[in-house]
Structures are given as structure tokens and as C-alpha cells.
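Engineer: Mind folding the following:
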Amino acid sequence: MRSVTVVNSELRSVGGKGSGVAREAELAALEAVERRVLWLSTAIIDHANRVRPNPSGLKVGGHQASSASMTSIMTALWFHALTSEDRVSVKPHASPVLHAINYLLGELDESYLTTLRAFGGLQSYPSRSKDPDPVDYSTGSVGIGATAPLWGAIARRYAEGHFGGAGTGRQYSLLGDAELDEGAIWEAIQDPMVPGLGEVVWVVDLNRQSLDRVVPGIAAERLRGMFTAAGWQVINLKYGQLLQELFARPGGEALRARIDAMGNPEYQRLLRCSADELRERLPGTGSTAGPIADLIAPLDDASLLAAVRNLGGHDIRALMDAYDAVDDTRPTVIFAYTVKGCGLPTEGHPQNHSSLLTGDQMKALADRLGTDLDRPWAAFGDGSPEAALCAAAADRLRRPGHASRRPPEVPADLARPAPTGTGNTQQALGRVLLDLTRRAPEAAERIVTVSPDVSSSTNLGGWLNKVGVWSPTERPNWFADDAETILHWRERPTGQHVELGIAETNLVGLLGELGTTWSRWGQPLLPIGVVYDPFVNRALEPWSFGIYAGGQSILVGTPSGVTLAPEGGAHQSITTPSLGIEQPGCVTYEPAFAIDTEWCLLAALGNLGRPDGSSAYLRLSTRPVDQSAAAVPTDPAARERRRRHAVAGAYRLRQHEHPVVTLAAMGALVPEALAAADRLAALGHGADVVCVTSPDLLFRALQARRGLSKDPTWILDQVFPAERTTPLVTVLDGHPHTLSFLGTIRNTPVTTLGVTRFGQSGAIEDVYRYHGIDSDGIVAAALDHVE
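Structural biologist: From the prediction side, this is the model:
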């Protein structure tokens, strides 16, 4: 590592990679490549908007200015600092820069450069699953892509420590300074796991602009203090070589103090000034105006214009020094001061975020950068220093292939007798995990559970005691000899449970990255995250984005619904039952009985860590339910038939000889449906009862029957056979729209019962009655159909 000293947040370096003539030759080649990256990223956006036919006339979009502020940062990183084991998350609006670099490295065919935001072409923002060139992290949802490398670092360490093959390497995040406004950033930085992640490096593109304006005030010092307080190494890359040389001259300290004290809008206005205007505005007023005016007076116009925009984030030499100075014993953040739109006619303009260059401006830019507007994708000439630099970087960054390891087989049924007595689905979660350690140890060793400080209250205590808590190093358990301690908190590298702080966004961020290890390093994991169901919606967007990025995991929401009667409205989820219907790449299960929970969880585990796999969401409950009501067949063939139905979405729990109505219930409301069926029978009205375990899978089957997908449809005929078609009453502890589509299976009348209002505290009977989902409500709805 280079020898460095950080004094007053300014980087001062001694030594470095290479020296003398070789260093200068590398620097010259890097600067030439940087100019080509600037051209290519600008031209990719220009072609999508100005050249490619656009019959609809709708704006295609792209961010030339946001890309331009990143070209130096990314050129120095890819062509100087990166190794094949490193991973980089690129800020969303700089995706054209990533594609330009991949093109120069030979990782992207030229034909794709004309396809930005076209169907089947380069995506709007970097995408692991949809872009044709290498992308380490999907970004686009502000704050989530930036934090992903934190969780990627933990996932890599976990996979390497347990199974090997994940190697080492740094985890970089390239993010804009406006992205630091996102709460997800600070939730992640403050998690107790993060300060030990020395492989993490964030580079903040500090261009001081957001979408609409120049950000007022000077926040950089405050931001540096916040990272320092969190235990990070902070490198401040503010000024480039030209300004540093000016600062060393008489009057230089005054100029430095003037710029340091200058507000963001005033500085940005200087970037729009001519040389004559700069000579008038830059000195300012007061006692230092004279020395500053004397300092800049001898400079020619070109030198003065270049100096005022010579920030550290555009100085290749300074960037090389910063990357070489990273301390791998703790996370690092580099604040790289930049100009939004640097090198473009729009640089520094407050509204340049989505502005596009005109044809004349593109022609002038091509002439200045030494390219040809008519041949925009021309490569460097063979034998040139730039071509050699690109070839050397491509060789250095080429990653070895990983053998595709299929996850171990997960049994479909643990073959235990069906539970009897009273129990709940949340308890079944912990029991199944423990059973797997005995009955399927190869599958169990791939399971990793994650929780935001709710392990014991979501019934993971037994599992945690069995497998231990994961930590990069072993830590003492100071309560090991306390006889009253039930939860044994043994932290060690072999543990299989990861405990985070109370932040659901962090939980699902880690869950998504643990779910990508199969595709990154060929080591499939079976990650399960547990969170209180009322807070699932808080975590839904980052979890959804993780699924989009290829992460496969299981999210368990428990306990759930207004069944949490004494907890009151704040802890009663309403919208979560329909997640699977609305979330691509995910299957939702809401079992009613412990045996259903076992089967659905095993099915979900069996779909993880594979190219054709998917994520799953399980909504569980703490309501005590008589398990004998499941009426699980004892005959092996009949039991297997029930299991297949349960994991396919539903099964017929009760059949009347002459049904006049069908009650379709889900989760905790199945006992109310059974009680309602008994009451209807006493009134002379036969009722079938269907136990729905996955509205998601039933909806897919319905779509497939219409030819809109290739999912199996057999479950519809098995559970809702034509010969038993009757009016429907659906009921669940959640929004009634979740099951409203069931009436379209046979085009039958349907009444949907559920929760449409915030809940109330009280006894479960009172709360169910308040929402009209008790047995009285079900009976009344059924009678509306049959009488």
C-alpha cells in the first residue's frame, strides 16, 4: 500500500505505483482514454435521442451532464485501480460511461452502442439481468444501488468463509452527492456490521447539483464529519494540479480561502463566465481581492478558464493517488469534487441534468476531442498507447469463470406426522429449519437467516442456538454461563444467522446480495429474512430491486394482519397478502396450518440459487389454530396429493354432498370459514371450504389458461372443478381484492371479505367483528348468495 497522510481532510501522498517516465506515459494514455470515454458516453445518448428514428416522438432521455461528471473518476478506476476480483456499483445516470468503458475493453459489441433505451438494448440504468455487457450491481433506485456493495461485501465474506471460491476484492460504490439525501444511505452506514468492511470504497461525485438546481449551502464538511464519526476513512479530493500550483504562489492562500468559503451557486456561476467576467468576479471584495487579482492577472484566458474548473474529481493524477491511498482496514469514502457536464457546452448550468447537445454542439465536441461525428464509434489505432492501455486493462480485469454449482436438493416433505393440538404458522417456521439440520443437512448448511433484531420474537431462537450467529471473527459470549439465558448468542465465522440493526432496508439489501452468490461465484445460498409483517412495505422497494438484480431469497413477514388484535392499527398489515400477485420474480404463500407452512417453505427453498429460480414471500401468523382441522390424509398417496395442492396454491379442505356456496379462505381466517360452514349446514345450506395457500399461484394459473404464460393450470380444475361451481365468498386477514379474481375462474358471483380500514386494539373476536371477517360476516355473505 502507498504511504499516505491525511491532514485537514486533504490528501498528501508519498510514493505510488510507478514513477518518472512510466508514470507520465500512463497518465498521458489515461487522459486520452478519458477523452474518448467522454465522447462515447455523450455520443451514445446523442444517437438515442437525435439520430435514431423515433416515430412516437416521446423523449428517449439520457444524462449527458451526469455522465460527464463521472468520466475521469471511472477512467482512473477501471484503467488504473481495479482488479478482476473487485466489484463496482455505478450511479444510475452514468450508465453510458460504463457501456463506453466496456466497449473499449472489448466487453460490448459496437452494435449495442446505438441501442440505449431501445427495446432489447442497453438499459436506462445499469442492470445485471438485462444489459448485454458486464454489470456488477443493478442501480436505478436512488440509495439502493449505492449501498448494495456493503451487503455484497458481507455476502462475499460469508460465501468465502463457508464454502470458498468467492475470493477477495474491493467493493466500490460510485454515487452522486444528491444521493446522500436518501435515508437508506445513512441506515446502511450506521449498521454495526459496516465499520469492519475494509474492502468497501465509496466515491462521491460531488458536483453540487441535483435534478433541478445547484444545491445551496456547503454540506461537504458536515458529510465528511458524519462518515468520520461512523469510522470511515475520508479522503477529500477537492483541487486538481493546476489549482494546487496556483495556491502555492503569492496570493494563492487568499484564492484558496475565497473558493473554500464560496457557496455552491456562486461557484457554479463562475463556470458559466468568460475569462473577462472571471477576472472581475473571482477576486470578490475585501482585503483579499487585490492579491487574488494580482495572482490571476498573468494567466492567459485559457489557463484561467481551465484553472477555475480544475477540481480533484477531474484530475487523473489526483484520482490515481486517491485510489492508491485507500486503507483496507476500514471503509473508505472519497469526496471527489466535480463539475456536472464537465467538458460539455452545458457544464455547470443549473438545469443541465437532462439537457442534450445539439448537432452543432456534437460536431464541435468531436473536433475538440479528436473524434469524428460521422464515425462516432471508431476504436483506438493498433499500436497506440491508448490501445495498449485498454488491452492491458482488459487482461487485468478478465474474471475466471465459476463452475455452476446447483444447490442441494431440498426435500418436498419432511415426512413427519401431521401436527396435532394447537399451534401457529410462525412456530412452524423455526421447527422446519431445525428439522432440516437433521433430515437434510446438506440443504440446511446452505441456509442463512437474516433478521433486523427480531430473531427471538419471530421464533428463530432454536435455529439460532443450533447454528450460531455469523461474525467475521469469533467473539466471546459473555452470557454463556448465565443459567437464565435461553438464547445463546454465539458469534463466529461458522454461524448461519446474520443479525443487523433495526432497519428493514438493510435487511432486504443483504438478503438480495446473499441471493446472488450463485451467479457471482457459483456458490448458491438459501437466504431467509424475517421481519414483522407490518413493516414489509417499508422494505418492499429495495427487496423488489434485489429481485430485479437477480437476487433470490425468502422474505418472511410475521406476525401479520389484524389477527394481531391487541397490537392495534399500527401493527396490523393490510396490503401484504397480494404481494406475490404484484411482484415479478416472487411467489407468495400464506399458509393456515403448520403442515402447510412446512410444505410451502420447502418448496420456496427448492426454488433458490438456480438460473430458473425465484424468490418467495411467506406471510405467517401467531394465531393459535387447532392443527387437527387441517385433516391431513394419513394415506401416503393422499398426503402427497394434498401437499402438491398446497404448494400449487390451494386445496379443498371440506366438501359438502350438495354445496350451494364455496367459502375460499386464507391464512388465519380458515377457522372462521370452517365455523361458518358448520353454521350454514345447520341452516340447511351446504358449503365447500377451499383453503388458499397462494393467491399468486392461482392467479398465474388463471393467466396461463388465457394463454398469457406457461404456468401450469391443473390446480384450477382440481380445486374449483366445473361440476362443483357455486357462488363464492372469499375471506382473508388483509385487503379483499387479493382473492377477488377467484370468481373469474368459473365466472361465478363472488363476495369478497377482508380488511379495508386501519385496525383497532382489542380481543380477536372484537377486531374480526369490527372488520366483518368473523364467522357472522361469512355466514351473512353466504346467505346473500343462496337465499
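
Engineer: rest of the way, CA atoms for contacts and neighbours
Structural biologist: Noted.

Engineer: Where does Ala294 sit: helix, strand or coil?
Structural biologist: Just so we're on the same page, residue 294 is Asp rather than Ala. helix (DSSP: H, G, I helix; E, B strand; the rest coil).

Engineer: That one reaches Ala254, doesn't it?
Structural biologist: No: applying C-alpha atoms under 8 Å, one finds Asp294 not in contact with Ala254, separated by 11.0 Å.

Engineer: Of these two, which one has the most company?
Structural biologist: Looking at Asp294 and Ala254 with other C-alpha atoms under 10 Å, you find the greater number of neighbours at Ala254, namely 19 against 14.

Engineer: for whichever helix or strand that one is part of, packing partners?
Structural biologist: Per DSSP states H and E, Ala254 falls inside helix 252-261. When contacts are defined as 3 or more C-alpha pairs under 8 Å, 6 or more residues apart in numbering; DSSP states H and E, helix 252-261 packs onto helix 241-247, helix 289-296.

Engineer: Please generate a structure for the following sequence too, so the two can be compared:
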Amino acid sequence: MTAMITSPLDNAALLRVEDRVLWLATAIVHHANRVRPNHSGVKVGGHQTSSASMTSIMTSLWFTHLEAEDLVSVKPHAAPVLHAINYLLGYLDAGYLTELRAYGGLQSYPSRRKDPDRVDFSTGSVGIGATAAVWSSLSNRYIGDHFPVSTGRRHIALLGDAELDEGACWEAVADPLVGRLGNVLWVVDLNRQSLDRVIPDIEADRRIAMFRGAGWHVQVLKYGTLLQEIFRLPGGQDLRRRLDAMANEEYQRLLRLPPEQLRERLPGGGPGAPAIAGLVRGLDDETLHAAVRNLGGHDMRALTSAYRGADLVPDRPSVVFAYTVKGRRLPGQGHPQNHSALITTAQYEQLARELGADPGDPWRRFPENSPEAALCEATGRRLTRAETPETLPPQAPAEVSNGHRGLRTTQQTLGRLLLDLGRSAPDVARRVVTVSPDVASSTNLGGWINKVGVWSTGDRRNWFSDDPDAVLRWDEKPSGRHIPLGIAEVNLVGLLGELGATWSRYGETLLPIGTIYDPFVARALEPWSFAIYGGGQFILVGTPSGVTLAPEGGAHQSITTPSIGLEQPGCVTWEPAFSQDLEWILLHALNRIGRRGGESAYLRLSTRPVDQSSALVPGTPEAREARRKAVLSGGYLLRALPGAEGRAVTLVGVGAVMPEVIAAAEDLSGRGIAADVVCLTSPDLVYRAWRAARGLSDDGDPRVLDELFPRGAVRPIVAVIDGHPHTLDWLGAVRGAPISTLGVDDFGQSGDVRDLYRHFGIDSNSIVSAALNLVQC
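Structural biologist: Next comes the predicted model:
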């Protein structure tokens, strides 16, 4: 039997476009590694085989199914395929095809903010791109319930099967809200390989069952048209059972065999072996060779049908498992170590001959008036999007409260400020959306939730509405403005990133605020970074923080988060000590969201009640405004206590430890040592100012340094923070002053605040001792 049993697609132009996409993706990587001069000698890299397994999936999706407003997250290692398609559609200039991974050129992985062509989602960290499409869908549903924004678009993620090892995927799949998102589609490039190996056994069956268990609509494209026709021949069902039961490793080995060895190994040793042997004897070498590689993920008709099938299930998300061959049509196809393999120049020239390309003119477009050129032009027109209008959200006022008195925690203040915002600036408040991973009430969002309700895709009955002991009114409705998630911090930050990108996607700004237990910020660090990298602007609130949460013990006490925040690009980190400072900071942070050049914020808050009178907020309007500006610059001189001439020290405090710093200053003043008390609201901003003063950065205002550490009187510094001390160690370098930094550098334990402060040396006595040591030196 010959290859005549195949059933090619009617649209031959589409198949030739697929060939050109494969060629361009391969050539983009080849040029970067084999042609462009490499002055550093460091391997440029790229992923020709990972791209090759995706060409059918992406060509069929773009050229037969997508509409202009659909959003697609592309697996990181298929970036060259995306750029190849964008080039054919007219969205990318040819000059960029030679600049993969070059400075100012195409990024190594799809980047929404850095690539020159159309990229819907920044990917690169495996798993994060897949979940981004989920949170994009949810954000689109939410904003459509609150503003005149279309919710008809589809949110699609293309991911490799090895990405399903990532916990981020399963945290998203399992969340109850996700099960209602009918415009989500995941397409899994099931090539049975990860970076280092063939994925053992038959892992896909377990993954498929997990999706079905979570309520997703599942479609499996395992075999292509050729194999399905062979299955109808005598012995065909035996062959199918043999392939279905075959472990991944054995199948991948078959891909590497010449026809004579394939005939020997394919039948196996089971009861169907004689029938399979008879079947393969009737196939010529070319057909047999093609049949083993004929998988559903390379069948254009099956792929297009699967995409349409997902659209027919509008009440839940869909996933398509598309079996593919990693490196399909490249020399290293199916090899377990082909992940980063690069084809040679000779292989590159041979591939050009097979695909009808010209290695001397690799970027040549299809001839004018050809069916392929017409298909590209029509697709480009169909997918052209209107520019997103730039609209600025209403400005939050400078203040919204009637003042802050008595004992109050910054965590309590957050909840009260949200309610005050609703009364003082309703146009701003209606754009605020809060999110938390099952810690809404314990992070003091209860009052806000009672006021605005919980967002849901439909009205849900509150069965506890008539319970007199129910303090939290959990009213779920499409107009609600709090989004609850399960206990998954990765989901929280992924959703915040997409909620914080609506201004650039839809022209309507949301002001997202997410609350998280501060020690778990580290758990969310990777998606937090990617959310900001991808253009999300939002406020993350870590609360409660530090060993100040004394009774909860070391498991809930954060140590490294202050320095994590200081090091996070695209985000300003704040740790206010007083409620008035928090009010000014929160309103300022809201005004930095939803605009070009905007930025995210991280607020580290506390459950420690602090006497608000110790903030010494000025009474006159001019002095009050000066204090507000100082707070927003990163810090201010809280008080200056007198002492004997020549004996002086500067005490710097951050956040909840300010009462100890103030008490230490009073003690030192009584000993004849002058003590300036500096309250840092943002070590992050002061650090930027210091770098700017040294000419190392233009991202900072050095004027704050003169206010906090005057040039004329260089004093020893004792800096105190409820976090790792290295967060503030650099302060001594601002003026070349001696410094002792007090903080927490070991795991905490349960106890009273005073006991733990004493244990870690951040109590007032420890501050005084450190100051005396510096002054006496």
C-alpha cells in the first residue's frame, strides 16, 4: 500500500503557509546562532524543536479560527513561531527577523512590553503564561459587569505538556471561579518531552482525568488522518491498542528508527503482534515512516474542529490535548535531548529544499497574487485591532478621612480607608476591586465587603443572610467589587496582574488591591514579578508582617519581605508606621495605577496598635502638606531630641517598631545624647534617591536625603526594622556615617511582642545599647 491512503486538506495554501511558518521560525533561530556575529562567545540559543511542534497548532489557530479581539498566550519556547506568523501577517518588519535575542530586537520569550510586534501576554516562566489567559478572562468578565466593555473575546493559552508540572496551572484549574469561564481555551502541545528527557510512562491520561475532574471540557487529538485510516484496515485496531498502551519512551524511540527496524519493533510482543506485523508489511516505507509521526496535533482539520468544539461549550473552560512530535520535520525530531539543539548549516539548506524556501533569501514573502499571499493578507485584515483608547482614571484626593486618633493598626486602617474612599471619592472607589486568597476578613476587608458585595458571574443566594451572628455579609452578585479566591497566592497575583492591565487592554482602568499574609509574599514572588513585567499595575498588601505578629509563631512571621520589596522592579515598597502616613500612601499609590509610566505598590502592614498621637502630624495646612510630601518621598524627620553638645545619633525606624525607636530616643536624650528620630515610610524610595545622588540611576529624588541626613552634621545611625537588617545596611553609606542595623535574621517563635523584640534585639533597650556603642567609639 502506498501513501495514496492519506486524506490531505482541501486548502493546500494553508499547508504551504504552515511550511513557511516552520521555515521562518527555524531560520530566525538559525540566523541568531549561525549567521549573526557573536562577539561575546555566549550561546545565543533559541528553540527550533519546541517551535516545530507548535507550527500546526499555531498556523491553524491564527489562519482559520482567531478573531481580532481574541487574546493568545504563547508558550515561551514557541516565540519564533509567533514572530514568524506576525511577519507573514504584516505586523512585524523583516529587519527584526535577524535580531532574535539581540539588544533592542526580538525577546527570547514573548514580551508584551518589549517585543516590537503584537504580543498579548508576556511569558517565559513556564506555567505563568497558561494561567494568564485564565485571569485575563476573569478580568474581562469582571470589567464587563462594571463598565461598557465587550466580553465576547476568547482567552487562549498555548502550553507545552511539561508545563503542566507547574503547580500554578493546577491552582488555577482548581479554583471555583475558573470553572465558570467558558471563553477560556488551553491547547496543550503534548510532545511527551521536557527539557531533559521524555516524560515517563503515559502521563497524559492522568492529566486529562484531572481536567475532567475539575469540570473542564476536554478534547484529545491523538492521531492524524493517515493513522486513523490505517486503523480501519485489517490489524488496525490492534495497532491502535498497541499505540494507546505504549509508554512515551518507547514511542519516542520508534520515531528515531529506520523503516526496517520500525517494522521489527512496532508489532511488539502482545496478542495483536501478528496482526500488526501483517499490517505494516502492507505499507511502503514512506507511508510507514509518515504514519508513526501522524499525530492529531499536526492535523489541521482536526485542530480547527477542536477549536470550534470549544466554542460550542460556553459554560465552562476547554482544553485540547494535541499530540505532537517535538522537532517535527527537523533532523532531531523525537530525540530526548533535542530541546536546545540547533540544526547545522547543511541541515538548514536541506530543510529549505524540503519546504520550498531559499536559504539565500530566507525572509522572502509569498509571491503577489498567490493563494498563500491572499490567505496571509485576508488573515491580517481579519485580525487587525483598533487602537485601545487612552483614558485616565479619576484622581484620588490627597485625603479622605477625618483624622486618625487613639490606638490603631495599619491593617485596620486599610479597611477603614476603603470605606472612607467610597464616601469621599465614589468615582475612584467604583474602580477599586479587592482580591484575597481566603484571607479577606483576617486582613480587615470585612467592612468593605459588606458595603460593596462579592463579585460572582451570577447571583448566588447567601444562606446566612438571616443569621444574627453573621458579621460578614457574603452577598455574591455580578455588581460586587471583591473577588475571593481559594488559598493560592499564585492565583492572587496572577489575577491582580490582569486586573491591573485592563487600562491597556480595554481602555477602562481598574484599581486592584490584593491582600495576602506577608510571609506568603515569597510564595507569590515569581508571578508577582511576571505580572509587573507584563504591564500589570496594582497594589499588593502584605499583612500582618514581621515578628510583630508574635503569638502566631515563626510560620506566620516574615523576615525577608522588606528586602524583596526593595528589589522588585516596577513597584514601590512602603511600610508606614502610622495611619495618616498610610492614608497618604494608599491614595498616592492609587493615582499611580492605570497609566503609561505608572507603577505598582507593595504595602507592608501590621496588626500592632500604635498611638497615633506619636505621629506628631502638623496642624497647619502648609506644614501638613509638607509632611505629606515627605511621607511620599520616603521618610521624614519625626522629632529631634536635645542632648549634650558633640554627642548625637540618628535613630531610623520603619513601620511597627517606631514606638521602640521613639522610646529609645527619649532614653538617650535623658542621658545627654541628642537623638534625631527618622521615620522611613519607604526604604525603597530612599534607596533610589541614594543611587540617584551617586549618579547610578535617574529613578530617584536625592532631595529627600538632605531632609533625613543633613550634610553638615554626619551622625552615627542606628536603623531598626521588623525584617532582615540588611534591608537598611546601606543607609550608612549615604553620608559615610557609622551604622548599626537592628532587625530579624532568624526564624521567629510564638510569644509576646515585647519578648520577641527583646529576643531579636529590636526593643528600645537594644536600640539604646547600639547607639551608646556608636557614640562611644
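
Engineer: Can you pull the TM-score for these?
Structural biologist: TM-score of the superposed chains, computed with TM-score structural alignment, normalised by the length of the second structure, equals 0.97; 764 aligned residues with a C-alpha RMSD of 1.2 Å.

Engineer: returning to that earlier point: ok, which of the helices and strands packed on helix 252-261 of the first structure comes nearest Ser553 of the first structure?
Structural biologist: Ser553 of the first structure lies closest to helix 241-247 among those, at 48.0 Å (C-alpha to C-alpha).

Engineer: Show me what Arg156 of the first structure aligns to in the second structure.
Structural biologist: Aligned counterpart of Arg156 of the first structure in the second structure: Asn140 (TM-score structural alignment).

Engineer: what residues are up against its match?
Structural biologist: Going by C-alpha atoms under 8 Å, 6 or more residues apart in numbering, Asn140 of the second structure touches 149, 151, 502.

Engineer: what do you get if the cut-off is 10 Å, keeping everything else the same?
Structural biologist: Neighbouring residues of Asn140 of the second structure by C-alpha atoms under 10 Å, 6 or more residues apart in numbering: 134, 149-155, 498-499, 502, 505-506.

Engineer: In strands, which of those fall?
Structural biologist: His155 (DSSP state E).

Engineer: and the contacts of Asn140 of the second structure, which are buried?
Structural biologist: Taking 16 or more other C-alpha atoms under 10 Å as the criterion, what is buried in the contacts of Asn140 of the second structure is 134, 151, 153-155, 498-499, 502, 505-506.

Engineer: Which ones among those lie within helices?
Structural biologist: 134, 498-499, 502, 505 (DSSP state H).

Engineer: now those as CSV including distance to Asp745 of the second structure?
Structural biologist: Listed next are those as CSV, based on distance: C-alpha to C-alpha, whole Å:
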residue, distance to Asp745 of the second structure
Val134, 38
Glu498, 35
Leu499, 35
Thr502, 39
Arg505, 42
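
Engineer: and the residues you listed, which two are the farthest apart?
Structural biologist: Using C-alpha to C-alpha, those span at most 14.9 Å, a distance reached by Val134 and Arg505.

Engineer: quick one: secondary structure of the match of Arg156 of the first structure?
Structural biologist: Here Asn140 of the second structure is helix, with the state taken from three-state DSSP.

Engineer: From Val173 of the second structure, how far off is it?
Structural biologist: The gap separating Asn140 of the second structure from Val173 of the second structure is 18 Å, by C-alpha to C-alpha, to the nearest Å.

Engineer: With Asn462 of the second structure instead?
Structural biologist: Separation of Asn462 of the second structure from Val173 of the second structure (C-alpha to C-alpha): 25 Å.

Engineer: who has more neighbours, those two?
Structural biologist: Remark: of Asn462 of the second structure and Val173, Val173 carries more neighbours, 21 against 11, as counted by other C-alpha under 10 Å.

Engineer: Which position in the first structure pairs with the more buried one?
Structural biologist: Val173 of the second structure maps onto Ile189 in the first structure, with residues paired by TM-score structural alignment.

Engineer: My guess is its match contacts Gly143. True?
Structural biologist: No: using C-alpha atoms under 10 Å, Ile189 of the first structure is not in contact with Gly143; the gap is 11.5 Å.

Engineer: Find residues that contact each of Asp294 and Ala254 of the first structure.
Structural biologist: The contact sets of Asp294 of the first structure and Ala254 overlap at Pro283 (C-alpha under 10 Å, 6+ apart).

Engineer: Tabulate the buried ones among the contacts of Asn140 of the second structure in a markdown table, adding columns for distance to Gln261 of the second structure.
Structural biologist: Shown next, in a markdown table, are these (distance: C-alpha to C-alpha, whole Å):
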| residue | distance to Gln261 of the second structure |
| --- | --- |
| Val134 | 45 |
| Thr151 | 54 |
| Arg153 | 49 |
| Arg154 | 46 |
| His155 | 44 |
| Glu498 | 51 |
| Leu499 | 55 |
| Thr502 | 56 |
| Arg505 | 54 |
| Tyr506 | 57 |
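
Engineer: Out of those, which comes closest to Glu399 of the second structure?
Structural biologist: Leu499 (24.8 Å).

Engineer: contacting residues for that closest one?
Structural biologist: 135-140, 142-143, 433, 435, 493, 509-513, 531, 536-538.

Engineer: So what's the residue count around the residue nearest to Pro96 of the first structure when sequence neighbours are not counted?
Structural biologist: In space, and not counting its chain neighbours, Pro96 of the first structure is closest to Ser41: 4.8 Å by C-alpha to C-alpha, 6 or more residues apart in numbering. Applying other C-alpha under 10 Å, we find 25 residues neighbouring Ser41 of the first structure.

Engineer: swap in the one 10 residues further on?
Structural biologist: Applying other C-alpha under 10 Å, we find 13 other residues in the vicinity of Val51 of the first structure.

Engineer: gap between it and Tyr103 of the first structure?
Structural biologist: Distance from Val51 of the first structure to Tyr103 of the first structure, counting by C-alpha to C-alpha: 20 Å.

Engineer: Helices along the stretch 351-500 of the second structure, start to end?
Structural biologist: In the stretch 351-500 of the second structure, the helices defined using DSSP state H, counting those that start in this stretch lie at 371-382, 410-424, 426-429, 446-452, 489-499.

Engineer: okay, these in JSON lines with distance to Met58 of the second structure next?
Structural biologist: Output for the helices of the stretch 351-500 of the second structure, formatted as JSON lines (distance: least, C-alpha to C-alpha, whole Å):
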{"stretch": "helix 371-382", "distance to Met58 of the second structure": "13"}
{"stretch": "helix 410-424", "distance to Met58 of the second structure": "44"}
{"stretch": "helix 426-429", "distance to Met58 of the second structure": "41"}
{"stretch": "helix 446-452", "distance to Met58 of the second structure": "42"}
{"stretch": "helix 489-499", "distance to Met58 of the second structure": "23"}
